[in-house]
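Peer 1: okay, structure incoming, though there's no sequence with it:
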């Protein structure tokens, strides 16, 4: 019988893509979206020397708002870069490390005295804005959307609590926190954490790993490539 691997991507093409990836790897996918998007209606500033986009969702909301960048456009990750290009924007920079700290390292030697616009969700890491501020940039952050937990989320928490989960792929600290909140609501948090610790848990990036471990969830794999396909492959391989 195929192992069951849970993931928590938004209920759109990202969840569909993840389902296909996990199934093609020979595992049974359990899609339990832990994030839903609530747009704020705000638009990125257009007068910055550098504009940083961190997600496909942010790109699409900026496009819908009619945003036109004035200067360099920086993308965290290939998925964000691909979304920019497919929506008619240029991409001037993609940091080698797909993380806030990687972006700070990419720009810190050239942003002193420059305006940097950061357009992202309401749960963006302070590592990015603080790091750019420390490098001497004038940082402005626009919150394009809020990330909330869907009311129906929690199937994976029940599966973990009942010992029916073999693997779990957490793509952000917020997915960890929302998983545990959903388990709390169902009265199975302790059992769900125990179930995760009997399974193979993977996270994208060290910040997500640190969040999981701070709540007592052991992390088995953190792939070098911060993409879902690499995360799923690492979990399935460990299984």
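Peer 2: It's in. From a predicted model like this one, the values you see are computed outputs, not experimental measurements.
Peer 1: okay, CA-based contacts and neighbour counts for the rest of this
Peer 2: Noted.
Peer 1: so residue 171 touches residue 201, yeah?
Peer 2: No. The pair residue 171 / residue 201 is not scored as a contact, 10.9 Å apart, by CA atoms under 8 Å.
Peer 1: compare these two (neighbour count), which wins?
Peer 2: residue 201 (29 against 21; other CA atoms under 10 Å).
Peer 1: make sure the more buried one is indeed in a helix.
Peer 2: No. Counting by DSSP: H, G, I helix; E, B strand; the rest coil, residue 201 is not found in a helix; it is strand.
Peer 1: my guess is it meets residue 167, correct?
Peer 2: Yes. In this structure, residue 201 is within contact of residue 167 by CA under 8 Å, at 5.7 Å.
Peer 1: and residue 33, how many neighbours does it have?
Peer 2: Residues contacting residue 33 under the criterion other CA under 10 Å number 25.
Peer 1: am I right that it is in a strand?
Peer 2: No. Applying three-state DSSP, one finds residue 33 to be coil, outside a strand.
Peer 1: which residues does it contact?
Peer 2: With contact taken as CA atoms under 8 Å, 6 or more residues apart in numbering, residue 33 is in contact with 7, 8, 9, 10, 11, 15, 150, 153.
Peer 1: please name the nearest non-neighbouring residue to it.
Peer 2: Closest residue to residue 33 apart from its sequence neighbours, by CA to CA, 6 or more residues apart in numbering: residue 8 at 4.3 Å.
Peer 1: put this beside the first:
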């Protein structure tokens, strides 16, 4: 059984359906709940950075008037911006905070940079831009919390029922272990997870997972959910 942890706002159902189409049994366990703040990005920045599709959707809902150079972390975020008819001017080669700092560092000295994202955004981005000379303002578009009922995947891991797990953010990893801790089965869930094929999107999530004692087996070159899911299903079938 493959565990997947997307928010239960349509993305979890889509993820379950996709993995089932690959012929795998799926356990959907939402590890994140999105709570919008109602804030919109400021429109007076020389650069504005959006880091997720959720952020784009909430910015559009709040009536954001895009100005200046619009930057997206990743193709998914860029595609969502275009769907809302916002321009996309810059996408880093590496879809991460570090990659975006490297993309913009030579151009932001003295510039006003608006960063619009969740309350769990990495300080690597804001600190890196400030070190490059930018005047950085951060707008929190949404908060990410662990749903009260999250944790059935931890129970399945503890019982040895998982063949794979798919993590698409560092916070999902932390919330999985927190849910296990709340049930008094952290060590058992961790052991069961390490007997399964663990796939993550990107090096930051890999670093978080490994720092918490999770053995990571799959990190796709393309930071895309479907690519990751296919790789985890293939590896779990071969395991």
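Peer 2: Looks like it arrived, so ask away. Fair warning: this is a prediction, and the values are worked out from it, not measured in the lab.
Peer 1: any chance you could compute the TM-score here?
Peer 2: Here the superposed chains carry a TM-score of 0.96, computed using TM-score structural alignment, normalised by the length of the first structure; 236 aligned residues with a CA RMSD of 1.0 Å.
Peer 1: intersection of neighbour lists for residue 201 and residue 167 of the first structure?
Peer 2: In contact with both residue 201 of the first structure and residue 167: residue 235, using CA under 8 Å, 6+ apart.
Peer 1: for the second structure, which strand is longest?
Peer 2: Identified as the longest strand of the second structure according to DSSP state E is strand 135-145.
Peer 1: so it aligns onto which residues of the first structure?
Peer 2: Matched against the first structure by TM-score structural alignment, strand 135-145 of the second structure falls on residues 138-148.
Peer 1: which residues does that stretch contact?
Peer 2: Residues contacting stretch 138-148 of the first structure (CA under 8 Å, 6+ apart): 34-45, 58, 61-62, 112-123, 129, 132-133.
Peer 1: quick one: buried ones out of the residues you listed?
Peer 2: If you count burial by 16 or more other CA atoms under 10 Å, the buried members of the contacts of stretch 138-148 of the first structure come out as 34-37, 43-45, 58, 61-62, 112, 114-121, 129, 132-133.
Peer 1: excluding sequence neighbours, find me the nearest residue to the equivalent of residue 76 of the second structure over in the first structure.
Peer 2: Under the alignment by TM-score structural alignment, residue 76 of the second structure pairs with residue 79 in the first structure. Once flanking residues are discounted, residue 79 of the first structure sits nearest to residue 56: 6.5 Å by CA to CA, 6+ apart.
Peer 1: and for residue 180 of the first structure?
Peer 2: Using CA to CA, 6+ apart, the nearest residue to residue 180 of the first structure is residue 189, at 6.3 Å.
Peer 1: any idea how far the aligned residue in the second structure for that neighbour lies from residue 85 of the second structure?
Peer 2: Structural alignment (TM-score structural alignment) places residue 189 of the first structure against residue 186 in the second structure. From residue 186 of the second structure over to residue 85 of the second structure the distance is 45 Å, taken as CA to CA, to the nearest Å.
Peer 1: got it, and residue 40 of the second structure?
Peer 2: Residue 40 of the second structure is 16 Å from residue 85 of the second structure, by CA to CA.
Peer 1: residue in the second structure paired with residue 162 of the first structure?
Peer 2: In the second structure, residue 162 of the first structure lands on residue 159 (TM-score structural alignment).
Peer 1: and the residue nearest to that match when sequence neighbours are not counted, helix, strand or coil?
Peer 2: Closest residue to residue 159 of the second structure apart from its sequence neighbours, by CA to CA, 6+ apart: residue 192 at 7.0 Å. Here residue 192 of the second structure is recorded as helix under three-state DSSP.
Peer 1: with residue 3 of the second structure instead?
Peer 2: Under three-state DSSP, residue 3 of the second structure falls in the strand class.
Peer 1: correct me, but it touches residue 27?
Peer 2: Yes. Using CA under 8 Å, residue 3 of the second structure is in contact with residue 27, at 4.7 Å.
Peer 1: between those two, which one's more packed in?
Peer 2: Neighbour totals were compared for residue 3 of the second structure and residue 27, and residue 3 leads with 27 against 19 (other CA under 10 Å).
Peer 1: and the gap between the more buried one and residue 84 of the second structure?
Peer 2: Counting by CA to CA - residue 3 of the second structure and residue 84 of the second structure are separated by 31 Å.
Peer 1: related to what we said a few turns ago, state the distance from the aligned partner of the residue nearest to residue 79 of the first structure in the second structure to residue 139 of the second structure.
Peer 2: When the second structure is aligned by TM-score structural alignment, the residue opposite residue 56 of the first structure is residue 53. Going from residue 53 of the second structure to residue 139 of the second structure by CA to CA gives 15 Å.
Peer 1: again with residue 120 of the second structure
Peer 2: 12 Å.
Peer 1: tell me where the first structure has strands.
Peer 2: 4-7, 28-31, 36-39, 50-53, 72-75, 115-121, 138-148, 167-170, 200-203.
Peer 1: out of those strands, which comes closest to residue 106 of the first structure?
Peer 2: Set against residue 106 of the first structure and scored by CA to CA, the strands of the first structure come closest in strand 72-75, at 9.9 Å.
Peer 1: that closest one vs the second structure, mean deviation?
Peer 2: Compared with the second structure after fitting, strand 72-75 of the first structure deviates on average by 0.9 Å (mean CA distance after the TM-score superposition for the first structure).
Peer 1: what comes up buried for that strand?
Peer 2: 73, 74, 75.
Peer 1: tell me which of these is nearest to residue 67 of the first structure?
Peer 2: Among the buried residues of strand 72-75 of the first structure, residue 73 lies closest to residue 67 of the first structure (CA to CA), at 11.9 Å.
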